[in-house]
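Novice: could you look at this predicted model? Sequence included:
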Amino acid sequence: MFKSVHPFDQSIVAQYDVLSAAELDKCLETSASAYRHWRKTSFEHRRELILTVAGLLRKNKEKYARLMTLEMGKLLSESTIELEKTIRGCEYYAHHAEDFLRDEIIYTEATKSFVTYQPTGAILGIMPWNFPFWQVFRFALPALMAGNVALLKHAPNVTGCALAIAALFKEAGFPDGVLQSLVIDVDLVERIIASPVVQGVALTGSEYAGSQVASLAGKHIKKSVLELGGSDPFIILSDANLDKTVKVAVQSRMQNAGQSCIAAKRFIVLESIREEFMEKFERGIRALKQGDPFQEGITTGPMARIDLAEKLEQQLQKCIDAGAKLIVGGTRSGCNFTPTLLDNVKQGMPAFEEEIFGPVASVVTVKTIEEAIDVANASRYGLGASVWTEDLKKGEQVARLIESGSVFVNSLMRSDARLPFGGIKKSGYGRELSLAGIREFVNTKTISLT
């Protein structure tokens, strides 16, 4: 049985029974049956249903936002913003999927040669709790628009969101089995991956979870796309507009209580502007107010689970023991962790070597741009990054040298349905979103006629 617990006060929201192996097998049979029909539907039909989903999300935004906040603790306003982003994602793929998957003519000596993009089956999405609606839609929208069907294995602490999403698609008119939410323990994941109808796995989660799922996918010869952890560098060059930079620095590190793979985590600042940056950054973090995510005026909600808050506390203490300087925050009560600023962070400390998944900003000081690039790249991760400078030419030069899947210059690092999203190194492989994302789980078929 899974329990949904409100992180702020540890009150029980709901309890959910898990599926047995026999019940899961019935779901897989339903998925196989649904795929045989769904793969033949037109883009126009799929578009109409996805836009209906968008309309229902918009109509019931308050209800879904409240559910997200209850289950994983993000601010109610952050839940609303997530739903608005999800709606835009629906509209984007509804209007662009057909163009992304049009046949492509290739001229050869044959009478006609072309590439066609066709669905492959069911795609399993193993999704995290930190963006409980957007993450699911990020995997499901391109899969469904391509003619695949979707199986969702969501994080246990957001089971209510998982079931609400499945009910939403049913209300929108999707046939049974096109999107199913599977409330299962992890020991049944291999049973799903091994199923003949399942032809791909998309996972967003930890490095450990990714390695386990990738091993299972490889064992059963199924394609996988992994979006894993990050330790994103936020590089502040000497000519940066510090007022703008600091505002986004606070937002990037502290939104969603710091629980985002692409949050800025290592703030790499040039020595020549360090003092001014630190003064402004400290002021910005001190202005934050941690507390009840439903309450007006609160800027930082609780972390999603007790074990996550305890791990963050341990990582912070190890950094302090190794010589890092605590400037602001660092206290915890249950899941409630005060926004924290840590200075003098060095390689070898958890704040540099590991993913810090919570409201802790870590500052690293460097002397030159070359050193900033080296420090940024001295990480096992390579998900996202940002560079801050008034010289766009220089910003682009630095961006090209950063080892990550995305680099944003002078703006918040974020996922955007219009742009490919994913990482390198231990941050995973493959891409979600945009054209690249929808082509991950299709059969790129060559047809040649002579």
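Specialist: Nice, I can see it.
Novice: C-alpha from now on. contacts and neighbour counts both.
Specialist: OK.
Novice: just the buried positions in stretch 229-244, please.
Specialist: Across stretch 229-244, burial judged by 16 or more other C-alpha atoms under 10 Å covers 229-238, 240, 242.
Novice: what ranges do the helices span in the stretch 151-300 of the chain?
Specialist: Assigned helices in the stretch 151-300 of the chain, in chain order: 159-171, 189-194, 207-219, 242-254, 274-286 (criterion: DSSP state H, counting those that start in this stretch).
Novice: for the chain, which helix is longest?
Specialist: Assignment by DSSP state H gives helix 76-100 as the longest helix of the chain.
Novice: work out the gap between the very next helix or strand once past that helix and the centre of the chain.
Specialist: Next in sequence after helix 76-100, counting helices and strands by DSSP states H and E, comes strand 104-105. From the chain centre to the centre of strand 104-105 is a distance of 33 Å (C-alpha atoms, centre = their mean, to the nearest Å).
Novice: for comparison:
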Amino acid sequence: MPIATINPATGETVQTFTAASDEEVEAAIARAYARFTSYRHTSFAQRAQWANATADLLEAEADQTAALITLEMGKTLASAKAEALKCAKGFRYYAENAEAMLADEPADPGKVGASEAYGRYQPLGVVLAVMPWNFPLWQAVRFAAPALMAGNVGILKHASNVPQCALYLADVMARGGFPDDCFQTLLVGSSAVERILRDPRVAAATLTGSEPAGQSVGAIAGDEIKPTVLELGGSDPFIVMPSADLDAAVTTAVTARVQNCGQSCIAAKRFIAHTDIYDQFVDTFVAGMQALRVGDPTDPDTDVGPLATESGRDEVEKQVEDAAAAGAVIRCGGQRPDRPGWFYPPTVITDISKDMALYTDEVFGPVASVYRVRDIDEAIEIANATTFGLSSNAWTRDATEQRRFIDGIEAGQVFINGMTVSYPELPFGGVKRSGYGRELSAQGIREFCNLKTVWVA
């Protein structure tokens, strides 16, 4: 994929960029490593000052930044602005809490024959961040804010279709006061990742992206014995039981499926409805999806913009066509509109069988699959019938059912009577082939720290 800004709403190439040369990559790694040797000794108070100043800029520039995000990956202006403001919140959260999260953890010295004994968190060094295009600012900031507050430095290899967002991130942190080379953007293709990760000056890596990308980075890091955090795909279930507030569940289901034009790892994708309310759920859900307005993402009346890439739109289209050819029923959508750009309509599919790829595969677009179940056991069985385990949603007012879903669903997260959202205050990550490690919360900032045991006689 060329490194370029291509407007998904029109297919027009707006600007192209030249990939960094091998010499430029080498120089960037050298600068990052040199910066870490001094930056690691800065105080939490100083880092917090820089993080809060960066948050100030993100808030002040939210409208301009939103326009850039929309131009490069096609989400609506409203959701793009919300993303920029969420990044500011992330910086402020770690500015306020990092020192307490990384405070020494005391042990009982008498029990280990010491005068002092404790664990101390120390930064690892240069961390490579390989990030996707779907949340071009937030995905990177939820790594950068805790990593920089912990005393690490970062090198960002962003997706090739959001180069201007990638450059903005490095620029806004520099203008916020972070010292030169604390956070660098490298405009390179995926083929450069292995070289960077194998460099002995790079201590660790984090990746948010596809399963194949995660396999590649995980294998290289394993070979080099370097820690990684991987946040990969998801095919999240959204379960609705008879005791649920059905109106609230349907309204949330529509939002959960089409958020970010349906291009979110934590978007609900498989909707599992109890047979007692299945028909009502499907009818109202289809009506809600049909009511959405697809169009220009810069128009405030637009609900769903284009998909970010032409190849992504084509893949969604193929998944729907294959399911229909195998007997699935398309309740709404399912036809690419005849217009420029990479648009695809909100689509609902039912009558999906286990032999269809759609039963287990992730669909990265505004396509919902709906399943009928007899009871809670079958609901949990279908929820877990995927190799992914990122997040999940369950709607029920029955306390016993809530506990069953919390305990029984195989996922890194479960949201009861609500929609999955990433919060700085809560750990974020998955199980199974959705990856490992955690971002956000105290767990996230500790992922790229060495917990050093200290024992003093």
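Specialist: Arrived safely. Note that this is a predicted model, so its numbers are computed, not measured.
Novice: in CSV, list the helices of the stretch 151-300 of the first structure along with distance to Ile438 of the first structure.
Specialist: Output for these, formatted as CSV (distance: least, C-alpha to C-alpha, whole Å):
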stretch, distance to Ile438 of the first structure
helix 159-171, 19
helix 189-194, 20
helix 207-219, 19
helix 242-254, 27
helix 274-286, 39
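Novice: aligned partner of Leu288 of the first structure in the second structure?
Specialist: Counting by TM-score structural alignment, Leu288 of the first structure lines up with Leu292 in the second structure.
Novice: apart from its neighbours in sequence, what residue is nearest its match?
Specialist: Nearest residue to Leu292 of the second structure, sequence neighbours excluded (C-alpha to C-alpha, 6 or more residues apart in numbering): Asp303, at 5.8 Å.
Novice: spit out the contact partners of the aligned partner of the one you found in the first structure.
Specialist: Aligned counterpart of Asp303 of the second structure in the first structure: Thr299 (TM-score structural alignment). Residues near Thr299 of the first structure by C-alpha atoms under 8 Å, 6 or more residues apart in numbering: 75, 288-291.
Novice: run a quick check on the match of Leu288 of the first structure versus Val304, I expect a contact.
Specialist: Yes: counting by C-alpha atoms under 8 Å, Leu292 of the second structure touches Val304, with 7.1 Å between them.
Novice: of these two, who's got more company?
Specialist: Taking neighbours as other C-alpha atoms under 10 Å, Leu292 of the second structure and Val304 compare with Val304 leading, 25 against 17.
Novice: how near is the more buried one to Ala66 of the second structure?
Specialist: In this view, Val304 of the second structure and Ala66 of the second structure are 16 Å apart by C-alpha to C-alpha, to the nearest Å.
Novice: ok, which of the helices of the stretch 151-300 of the first structure comes nearest Lys393 of the first structure?
Specialist: Closest to Lys393 of the first structure of these, according to C-alpha to C-alpha: helix 242-254, at 17.7 Å.
Novice: so where in the second structure does that closest one end up aligned?
Specialist: Using TM-score structural alignment, helix 242-254 of the first structure corresponds to residues 246-258 of the second structure.
Novice: returning to what we had before: export the buried residues of stretch 229-244 of the first structure as a markdown table, with columns for distance to Val158 of the first structure.
Specialist: What follows is those, written out as a markdown table (distance: C-alpha to C-alpha, whole Å):
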| residue | distance to Val158 of the first structure |
| --- | --- |
| Gly229 | 19 |
| Gly230 | 22 |
| Ser231 | 24 |
| Asp232 | 26 |
| Pro233 | 29 |
| Phe234 | 30 |
| Ile235 | 34 |
| Ile236 | 36 |
| Leu237 | 40 |
| Ser238 | 43 |
| Ala240 | 40 |
| Leu242 | 38 |
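Novice: list just the nearest of these to Val250 of the first structure.
Specialist: For these, the nearest to Val250 of the first structure is Phe234 (11.0 Å; C-alpha to C-alpha).
Novice: I figured the closest one was touching Asn377, is that so?
Specialist: No: contact criterion C-alpha under 8 Å: Phe234 of the first structure and Asn377 do not qualify, at 11.6 Å.
Novice: which stretch of the second structure lines up against stretch 182-194 of the first structure?
Specialist: Mapped onto the second structure using TM-score structural alignment, stretch 182-194 of the first structure covers residues 186-198.
Novice: next, the buried residues of that stretch.
Specialist: 186-189, 192-193, 196-198.
Novice: now do stretch 118-134 of the first structure: which range of the second structure does it align onto?
Specialist: Going by TM-score structural alignment: stretch 118-134 of the first structure matches residues 122-138.
Novice: and that stretch, what's buried?
Specialist: Result for stretch 122-138 of the second structure [16+ other C-alpha under 10 Å]: buried residues 122-138.
Novice: mind listing which of those residues are in helices?
Specialist: Under the assignment DSSP H, those contribute Trp138 to helices.
Novice: and the alignment partner in the second structure of Lys318 of the first structure, which of the three is it?
Specialist: The alignment partner of Lys318 of the first structure in the second structure, by TM-score structural alignment, is Asp322. Look at Asp322 of the second structure: counting by DSSP: H, G, I helix; E, B strand; the rest coil, its state is helix.
Novice: do a quick rundown of the helices in the stretch 301-450 of the first structure.
Specialist: 306-321, 350-353, 369-377, 392-401, 434-438.
Novice: between those, which one is closest to Lys425 of the first structure.
Specialist: helix 369-377 (10.5 Å).
Novice: give the aligned range of that closest one in the second structure.
Specialist: Going by TM-score structural alignment: helix 369-377 of the first structure matches residues 376-384.
Novice: check which residues of that stretch are buried.
Specialist: So, applying 16+ other C-alpha under 10 Å, buried residues of stretch 376-384 of the second structure: 376, 379-380, 382-384.
Novice: try stretch 300-307 of the first structure
Specialist: Neighbour counts over stretch 300-307 of the first structure (16+ other C-alpha under 10 Å) mark 300-306 as buried.
Novice: distance to Glu29 of the first structure added to those, as TSV?
Specialist: Formatted as TSV, those follow (distance: C-alpha to C-alpha, whole Å):
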residue	distance to Glu29 of the first structure
Thr300	43
Gly301	41
Pro302	40
Met303	38
Ala304	34
Arg305	34
Ile306	37
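Novice: closest to Glu440 of the first structure among those?
Specialist: Nearest to Glu440 of the first structure among those, with distances taken as C-alpha to C-alpha, is Ala304, at 30.6 Å.
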